[in-house]
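Build me a model:
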Amino acid sequence: MAQVTDGPGLYQVAEEHEELRAAVRALAEKEIAPYAAEVDEHERYPVEARDALVKAGFNAVHIPEEYEGQGADAIAACIVIEEVARVDASASLIPAVNKLATQPILLAASDQVKKLVLPSIAAGEASASYALSEREAGSDTASMRTRARLEGDSWILNGTKCWITNAGESSWYTVMAVTDPAAEKKADGISAFVVHADDPGFSVGAKERKLGIKGSPTCEIHFENCVIPADRIIGEPGTGLRTALRTLEHTRPTIGAQALGIAQGALDAAVGYVKERKQFGKAIGEFQGVQFMLADMGTKIEAARHLVYASAAATERGDARASFMASAAKSYASDVAMEVTTDAVQLFGGAGYTRDFPVERMMRDAKITQIYEGTNQIQRLVMARQLLK
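Next up is the predicted model:
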């Protein structure tokens, strides 16, 4: 749990970060963990988690003080997500997606748009979702078909976005749409907008039936001549996709943090179980084969933690390696989460395959971290291109 600080020769997480971890962990164990299994079983939004996070001010810690937020740094935001994910991955998407959806606004929007959106999210009165992907434009984002055209003092949006996390629960949506279909480069014809759930022509589709993170609704959202004010564009026309890609440098570490939390939760559950489960007259944690598994799980988690925090700090300070490190953190931590949760199920034996214990849920939840915000195959392409520059 370390990160290079500003002081000479220091390599540690700041004391205030560890105090934050303790506070979030206490809240998560008391207010979120008791509902995690039931939230998953009934595929319902974790309202208890939302209310607890909002009350404690952990729902969007990254929003700057000038917009009535806490102005927490990138590592603090990762710690909040990690500690919530340790008990419930679905609930961790509340702070994670609030950051994902507002990061383009922070990077490129006018002060007017920032003042319109950010204070309500900081206060927990609203939440936000991010709308980039489409059915035929996943990794190939530049091939999106959603269109926006300027008519007088309004933008008119038409199209459908898919895989929208927390759709239906969010009030604000950061949306990418094509504004110049004739642009020589597809990426230069895409712009970003802020859409409100109450805007005419906006609607939310049915929920997806998913393997994991079942407490977080994932839906299509539809724009049918959806009318928004002209000043709700984020940045200049044609800069939307570049803003989206810059956003991912800030948010891929947070997905790494989510994966890290899932993995830590699975290891903690496994350690508790192997101390209690007896076979051949002794706790299975006394067998060397089990101990080796635990050691490897712990090593991978600790390596992932360092990489996630280092990547978050690199992005925040504008390090030239930020893009590489963000992709490395996201892909490595999510691969670790999948490996560790699979091993945790194995350590529980037959019990691990049942819903009586949390590790099967954690294993299902871990899988998505290898897919969303750019598949791990895409992450490796990003990293390789950075290395080859």
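
rest of the way, CA atoms for contacts and neighbours
OK.

Quick check: what element follows the helix or strand harbouring residue 334 along the chain?
Under the criterion of DSSP states H and E, residue 334 resides in helix 322-348. Moving toward the C-terminus from helix 322-348, the next helix or strand (DSSP H and E) is helix 359-368.

Now do that next one against helix 322-348, angle only.
Going by axes from the mean of the first three to the mean of the last three C-alpha atoms, to 10 degrees, helix 359-368 is angled at 160 degrees with respect to helix 322-348.

What segments of the stretch 201-350 of the chain are strands?
202-207, 218-229, 233-234, 278-279, 282-283 (DSSP state E, counting those that start in this stretch).

and what of the stretch 1-150 of the chain?
128-131, 147-151.

just the ones you listed: most buried one?
strand 128-131 (a mean of 28; mean count of other C-alpha atoms under 10 Å).

gap between that one and the chain center?
From the chain centre to the centre of strand 128-131 is a distance of 11 Å (C-alpha atoms, centre = their mean, to the nearest Å).

for stretch 157-168, same thing?
Here stretch 157-168 is found 16 Å from its chain centre; the criterion is C-alpha atoms, centre = their mean.

who's in contact with residue 275?
Residue 275 makes contact with 283-286, according to C-alpha atoms under 8 Å, 6 or more residues apart in numbering.

can you point me to the longest helix in the chain?
Of all the segments of type helix in the chain, defined by DSSP state H, the longest one is helix 240-276.

For the helix holding residue 334, which helices and strands make contact with it?
helix 240-276, helix 288-316, helix 359-368, helix 376-388 (3 or more C-alpha pairs under 8 Å, 6 or more residues apart in numbering; DSSP states H and E).

circling back: would JSON lines of the strands of the stretch 1-150 of the chain with distance to residue 177 be doable?
JSON lines is the format used below for the strands of the stretch 1-150 of the chain (distance: least, C-alpha to C-alpha, whole Å):
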{"stretch": "strand 128-131", "distance to residue 177": "9"}
{"stretch": "strand 147-151", "distance to residue 177": "5"}
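
what's the closest of those to residue 350?
strand 128-131 (37.9 Å; C-alpha to C-alpha).

who's in contact with the closest one?
Contacts of strand 128-131 with the rest of the structure, by C-alpha under 8 Å, 6+ apart, involve 97-98, 100-102, 121, 161-162, 164-167, 170-176.

got it, and stretch 45-62?
24, 27-28, 31-32, 35-36, 39, 69-74, 76-77, 80, 90-91, 94-95, 98-99, 121-124, 215-217.

Give the buried subset of these as a PyMOL selection command.
This is the PyMOL syntax for the buried subset of these, where burial follows 16 or more other C-alpha atoms under 10 Å:
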select buried, resi 24+27+28+31+32+35+36+39+69+70+71+73+74+76+77+80+90+91+94+95+98+99+121+122+123+124+215+216+217
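
And this one, please, so the two structures can be compared:
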Amino acid sequence: MDFQLDEDQREFRAVLRDFVDREIIPVAREWEQSGRYPTEIVDGMREMGLFGMTIPEEYGGLDLDPVSFALVFEEIARGWMGIAGILGSHSLACRMIAMRGTEEQKRKYLPDLAAGVRRTGIGLTEPDAGTDLQGIRTTATLDGDHYVVNGTKMWITNARYADPLPVLVKTDPSTSPAHKGMSVLLVDSSLEGYRVTKDIPKLGYKGTESCEVVLDNVRVPRENLLGGVEGKGMQHALSALEWGRVNIAARSVGIAQRAHDEAFAYARQRRAFNQAIADFQAIQLQLGNLSTQVQAARLMAYWAADAVRKGRADGETGMAKIFCSEVALAASIDAMKIHGGYGYSTEYEVERLYRDSILMSIGEGTNDVLRTLVAKSVLRGETAL
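The predicted structure follows:
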């Protein structure tokens, strides 16, 4: 077993870390509180080529290995988790197009998506269907050379910038089981009837928008059916979500690391009874546990990412997402406790870390649902422990 990053990965992490320290951390709290969109940060990520990290080099992308992919989200989330969301949905949709799209679809979309000229997201969730994707109601009825799409999608990250937006639909609502009648359509934002109707207010996860998207008799060309074959939509979505769990696990590590850093810095600086509170054993016990949990989460995230590199890894990515997300929440709470009353103030970073960490146990499948996925994977012998 090798628990070390290779030289290329270490150099890549150093570049990411420098970018986050210079361009994100100094402005994150102010911009988050004011609701300012991080245009300059997005431009910086575009210049670094990060919008192409899951796109093959032949289409202008970086084609990162899964561990390097995880490093991006760990470092960006260390600065501001919401910014990682801008890359998250985009990179998963790009991978889905790269892995499942027709050659024509790849040539049409991937070069601009890799360059950040276009951006994208994934239209899965609906008002009455989140974890249960087979319960979606959005339909696509074939009418000549076009699909007529009707439905509503919710919580869509990058919705105001996505072009195209891959949308999970039912091309055959009568099929049983339901997933056999589901497909993905690449919906261009300029099509008549496609509307981003509202931004959804959120406790945390600021910096990127989460929106409602309404599709009202949208006519989507037949050639925009992902892969050119109906009935593969659920497979397409699940293949993207596997990388998505690595994404969320890595973001969780970034949040936990930042909570760790803020807690240690404050414990060294804050004085009580004529000494730094870091000198008190009660605080040291908390700090020692915090360091241990953060490093365990990091190793779990990298282990899962490496498992993805080797093939299908539902169990490993499920474990990592569960463990890392719960470490992120615990780390942010511990950091708040070490800050005392100041941890509750919006003048300090830790309250934002707490608000952002809560989403990690919900996004890309709730932790309780993932626990069943992990159990089934182990029972089937797909995940060996």
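
Trace residue 264 of the first structure over to the second structure, please.
Counting by TM-score structural alignment, residue 264 of the first structure lines up with residue 257 in the second structure.

That match touches residue 78, doesn't it?
Yes. Under the criterion of C-alpha atoms under 8 Å, residue 257 of the second structure makes contact with residue 78 at 6.6 Å.

how about residue 212 of the first structure, what's its partner in the second structure?
So residue 212 of the first structure corresponds to residue 204, using TM-score structural alignment.

got it, and residue 155 of the first structure?
In the second structure, the residue paired with residue 155 of the first structure is residue 147, using TM-score structural alignment.

For its match, give its distance to residue 301 of the second structure.
40 Å (C-alpha to C-alpha, to the nearest Å).

The two: which is more packed in?
Taking other C-alpha atoms under 10 Å, residue 147 of the second structure and residue 301 do not tie; residue 301 has more neighbours (32 against 22).

who touches the more buried one in this structure?
By C-alpha under 8 Å, 6+ apart, residue 301 of the second structure lies in contact with 70, 246, 249-250, 253, 317, 320-321, 324.

now residue 255 of the second structure
Residues counted as contacts of residue 255 of the second structure (C-alpha under 8 Å, 6+ apart) are 74, 77-78, 81, 328, 332, 353, 356-357.

what does residue 327 of the second structure give?
Residue 327 of the second structure sits next to 252-253, 256, 293-294, 297 when contact means C-alpha under 8 Å, 6+ apart.

mind checking what it lines up with in the first structure?
Using TM-score structural alignment, residue 327 of the second structure lines up with residue 336 in the first structure.

Alignment lookup: residue 348 of the first structure to the second structure.
Matched across to the second structure, residue 348 of the first structure falls on residue 339, judged by TM-score structural alignment.

now swap in residue 143 of the first structure and tell me
By TM-score structural alignment, residue 143 of the first structure lines up with residue 135.

Equivalent analysis for residue 35 of the first structure, please.
Structural alignment (TM-score structural alignment) places residue 35 of the first structure against residue 27 in the second structure.

and its match, how far is that from residue 158 of the second structure?
Relative to residue 158 of the second structure, and taking C-alpha to C-alpha, residue 27 of the second structure is found at 21 Å.

quick check: angle from the helix holding residue 334 of the first structure to helix 240-276?
Orientation of helix 322-348 of the first structure against helix 240-276 (the same axes, to 10 degrees) gives an angle of 30 degrees.

List the contacts of residue 44 of the first structure.
Listed by C-alpha under 8 Å, 6+ apart, the contact partners of residue 44 of the first structure are 214-217.

can you check residue 289 of the second structure too?
For residue 289 of the second structure, the contact set (C-alpha under 8 Å, 6+ apart) is empty.

Kindly recompute the last result at 10 Å.
Contact analysis of residue 289 of the second structure by C-alpha atoms under 10 Å, 6 or more residues apart in numbering lists 331, 334.

how about it, what's its match in the first structure?
Under the alignment (TM-score structural alignment), residue 289 of the second structure maps onto residue 296 of the first structure.

what's the counterpart of residue 222 of the first structure in the second structure?
Structural alignment places residue 222 of the first structure opposite residue 214 in the second structure (criterion: TM-score structural alignment).

Count the residues that sit near that match.
20.

ok, now how distant is the closest residue to it other than its chain neighbours from residue 34 of the second structure?
Residue nearest to residue 214 of the second structure in three dimensions, not counting chain neighbours: residue 152, with 4.6 Å by C-alpha to C-alpha, 6 or more residues apart in numbering. Between residue 152 of the second structure and residue 34 of the second structure the distance, using C-alpha to C-alpha, works out to 29 Å.

The two - which one has more neighbours?
The residue with more neighbours, out of residue 152 of the second structure and residue 34, is residue 152; 24 against 9, by other C-alpha under 10 Å.

got the contact list for that one?
123-128, 136-139, 194-197, 212-216.

And residue 345 of the second structure, by the same measure?
336, 339, 351-352.

Adding distance to residue 174 of the second structure and neighbour count, write these out as CSV.
CSV is the format used below for those (distance: C-alpha to C-alpha, whole Å; neighbours: other C-alpha atoms under 10 Å):
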residue, distance to residue 174 of the second structure, neighbour count
336, 51, 24
339, 56, 20
351, 47, 21
352, 45, 27
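
What is the most widely separated pair among the residues you listed?
339 and 352 (13.3 Å).

buried sites along stretch 97-113 of the first structure?
For stretch 97-113 of the first structure, by 16+ other C-alpha under 10 Å, it's 97-106, 108-110, 113.

try stretch 315-323 of the second structure
For stretch 315-323 of the second structure, the neighbour count (16+ other C-alpha under 10 Å) marks 315-323 as buried.

Can you get me a residue count around residue 347 of the second structure?
Counted with other C-alpha under 10 Å, the neighbours of residue 347 of the second structure add up to 12.

Ok, residue 141 of the first structure next?
For residue 141 of the first structure, the tally of surrounding residues (other C-alpha under 10 Å) stands at 18.
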